[in-house]
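Enquirer: Based on what follows, work out the 3D shape:
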Amino acid sequence: KPIPKESDVKTFNYTAHLWDIRWLRHRARK
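Expert: Next up, the predicted model:
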């Protein structure tokens, strides 16, 4: 497996964080 560059990891974590916030907001609305 190729080792992901640190910038790729940061981008992935940032995207996952945004999705998590969207999901939490969606759940909180109900």
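Enquirer: okay, CA-based contacts and neighbour counts for the rest of this
Expert: Fine.
Enquirer: show me where the chain has strands.
Expert: For the chain, no strands are identified by DSSP state E.
Enquirer: I'd like the structure of this one too, to check against the first:
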Amino acid sequence: MNGLLMWGLVLPVLLVVAGVLVWLRKRNGPR
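Expert: Below you'll find the predicted structure:
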């Protein structure tokens, strides 16, 4: 498996996970 291909698959997943975490934090509201 090519390293570049692996990053092409992993990077979008990391971006989605980061977006979900930010969304959950905003939804919970500031503490």
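Enquirer: Any idea what the TM-score is?
Expert: In this superposition the chains share a TM-score of 0.71, using TM-score structural alignment, normalised by the length of the first structure; 26 aligned residues with a Cα RMSD of 1.5 Å.
Enquirer: Run through the helices of the second structure in chain order.
Expert: Counting by DSSP state H, the second structure has helices at residues 3-28.
Enquirer: Measure how buried W23 of the first structure is and give me the count.
Expert: Per other Cα atoms under 10 Å, the neighbour tally for W23 of the first structure reads 11.
Enquirer: err, K5 of the first structure, not the other one
Expert: Using other Cα under 10 Å: K5 of the first structure sits among 8 other residues.
Enquirer: now swap in the one 4 residues further on and tell me
Expert: Residues contacting V9 of the first structure under the criterion other Cα under 10 Å number 12.
Enquirer: again with L21 of the second structure
Expert: 12.
Enquirer: next one: the one 4 residues further on
Expert: Close neighbours of R25 of the second structure, defined as other Cα under 10 Å, add up to 12.
Enquirer: how close does it sit to L11 of the second structure?
Expert: 21 Å (Cα to Cα, to the nearest Å).
Enquirer: Kindly report the same for L21 of the second structure.
Expert: 15 Å.
Enquirer: All set, thanks.
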